[in-house]
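Asker: Based on what follows, work out the 3D shape:
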Amino acid sequence: MSARLVEVQTPLGPARVHLTRPPRAVGSVVLTHGAGGSIRAGDVMAVASGLVAAGWAVALVEQAWVVAGRKMPPPAATQDPAWLPVVAAVASGRGALPRPLVVGGKSNGARVAFRTAHEVGADAALALAFPLHPPGKPQLSRADELRAPVPHGIPLHVVQGERDPFGTPDEVRAELPDPSWVSVVKGGHGFTRRPDDLVAAAVAFAGSLP
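Answerer: Below is the predicted model:
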């Protein structure tokens, strides 16, 4: 097992990538945090650990806006260009992580990953609690971001808490071509303290990829 920290320069300043690579990794997952900005959140760490245990290399990304000390993520027009070089740094060149390459994240992190999945050349996209709309405001839908990988034939999966105020599993399913692309787990937007079902769903999706 190897672990290292990589700093990547972006238009918003440096981002930090925490890489964990098991021997003979079967593929790679680039995973980032939500609007709270912590890759050390219990659910994110649990998924990362589960994937590594299943043989996947994992790159946990602290986005540049977090490293810079900002409290909230910037708009997509600023956030996306700062995400692209991070994925490029771990997915290409000498020491590139193995394919298939899955991009994903928690909440806001899922949004940036889905929006840019095609541009970064991802083989699949994984959302942990996709924020389909602000709580109580279903009219402000982000379904276009949710579906962004679909026209490019990129497999996607959403793991959604059964009581998520940012979009119930049924609401998310209604916006996708196939209801099987959504896994329902316990809890709300933050899942539960012991998110074993979340981990199982994420690992199962990764394991289903060719």
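
Asker: can we go C-alpha only for contacts and neighbour counts from here?
Answerer: Fine.

Asker: and the next element down the chain from the helix or strand hosting residue 103?
Answerer: Following DSSP states H and E, one finds residue 103 within strand 101-106. Beyond strand 101-106 on the C-terminal side, the first helix or strand identified by DSSP H and E is helix 108-116.

Asker: Show me what that following helix is in contact with.
Answerer: The contact list for helix 108-116, computed with CA atoms under 8 Å, 6 or more residues apart in numbering, reads 31-35, 73, 76, 79-80, 83-84, 103-105, 125-131, 145-149.

Asker: Equivalent analysis for stretch 39-54, please.
Answerer: Stretch 39-54 is contacted by residues 20-22, 31-33, 57-58, 60-62, 105-106, 190-193, 195, 198-200, 202-203 when judged by CA under 8 Å, 6+ apart.

Asker: before we go on, could you also do this sequence so I can check it against the first one:
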Amino acid sequence: MAERGVVSREIETPHGPARVHVHLVAGPVGALVLGHGAGGGVSAPDLVAVVDAALGLHVTVVTVEQPYRVAGRRAPAPARQLDAAWEAVLADLVGAELAGLPLVVGGRSSGARVACRTSACVGAVAVLCLAFPLVPPRAATPTTRAPELDAVAVRVLVVQGARDRFGRPEPAPGREVVLVPGDHSLHTDPAAVVAAVAAWLPAVLSRG
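Answerer: As a prediction, this is how the structure comes out:
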């Protein structure tokens, strides 16, 4: 097993400080950076399970707390602020702990959307989406976030609960969709979430 350690620090962004938790491994083969959901944090069970799985694959992992969460707010910031903060965080990390490593970005729900929208500008080789919120369940008019997924030019894995009320993205060239038992929380079968990520992550990093 690789040696592990965690370094937590704050990074200044255009919208206040973000906080990162860098899970270090000896001899990393790549890096995975994960964002949280709109109303949750980096301790969500699916994020924790994926962090542990990636570390076991000798991947350095960073979980990112957006500035609004660091400031103690639960209501998420607008998308443009989330994206700008994320880009600032990634620029700092790539110049420091993650220098020279192939980079996979992702997150759960809102964090997955941020990772999709910014994947090109941060230089990601792939995107991991946990519980991508395809359709807002209480929207007054029908709408879909599919264009955010369709715009990603690198490989994508979507791990989605089979009963997710936010919908189910469709597979596409370069995009794999794995359905696991449960709903949007992905709490029901964390082993299935881990298995999907563990089967996909080494392959995309080897191509990076």
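
Asker: Point out the ones among the contacts of helix 108-116 of structure 1 that are inside strands.
Answerer: Residues of the contacts of helix 108-116 of structure 1 located in strands (DSSP state E): 31, 32, 103, 104, 105, 125, 126, 127, 128.

Asker: Now those residues in a markdown table, please, with extra columns for distance to residue 8 of structure 1.
Answerer: Putting those into a markdown table (distance: CA to CA, whole Å) gives the following:
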| residue | distance to residue 8 of structure 1 |
| --- | --- |
| 31 | 15 |
| 32 | 14 |
| 103 | 17 |
| 104 | 18 |
| 105 | 18 |
| 125 | 21 |
| 126 | 22 |
| 127 | 23 |
| 128 | 24 |
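
Asker: Neighbour-wise, which one of these leads?
Answerer: Comparing these on neighbour count, residue 128 comes out first with 32 neighbours (neighbours: other CA atoms under 10 Å).

Asker: who's in contact with that residue?
Answerer: In this structure, residue 128 of structure 1 makes contact with 104, 105, 106, 107, 110, 158, 159, 160, judged by CA under 8 Å, 6+ apart.

Asker: Just the buried residues of the residues you listed.
Answerer: Burial by neighbour count, judged by 16 or more other CA atoms under 10 Å, picks out 104, 105, 106, 107, 110, 158, 159, 160 from the contacts of residue 128 of structure 1.

Asker: Could you check how far the counterpart of residue 144 of structure 1 in structure 2 is from residue 37 of structure 2?
Answerer: Residue correspondence to structure 2 (TM-score structural alignment): residue 144 of structure 1 is matched to residue 147. With distances taken as CA to CA, to the nearest Å, residue 147 of structure 2 is found 19 Å from residue 37 of structure 2.

Asker: Then residue 99 of structure 2?
Answerer: Taken as CA to CA, the span from residue 99 of structure 2 to residue 37 of structure 2 is 26 Å.

Asker: mind listing the helices for structure 2?
Answerer: Listed from the start of the chain, structure 2 has helices (DSSP state H) covering 45-56, 67-70, 79-94, 110-122, 146-150, 190-207.

Asker: what's the spacing between the last one and its chain's center?
Answerer: Centre-to-centre, helix 190-207 of structure 2 and its host chain are 13 Å apart (CA atoms, centre = their mean, to the nearest Å).

Asker: just the fourth one next, same as before
Answerer: The chain centroid and the centroid of helix 110-122 of structure 2 are separated by 8 Å, computed with CA atoms, centre = their mean.

Asker: Pick the most deeply packed of the helices of structure 2.
Answerer: With neighbours defined as mean count of other CA atoms under 10 Å, the helices of structure 2 peak in mean count at helix 110-122, which reaches a mean of 23.

Asker: can you tell me what part of structure 1 that helix aligns to?
Answerer: Mapping helix 110-122 of structure 2 onto structure 1 (TM-score structural alignment) gives residues 108-120.

Asker: Run through who's touching the strand holding residue 103 of structure 1.
Answerer: Defining contact as CA under 8 Å, 6+ apart, one finds that strand 101-106 of structure 1 is touched by 27-34, 44, 91, 110-111, 113-114, 117, 122-130, 206.

Asker: For the match of residue 144 of structure 1, give its distance to residue 92 of structure 2.
Answerer: Residue 147 of structure 2 is 28 Å from residue 92 of structure 2, where distance means CA to CA.

Asker: Same question for residue 141 of structure 2.
Answerer: When distances are taken as CA to CA, residue 141 of structure 2 and residue 92 of structure 2 turn out to be 39 Å apart.

Asker: Residue 142 of structure 2 too?
Answerer: Residue 142 of structure 2 is 38 Å from residue 92 of structure 2, by CA to CA.
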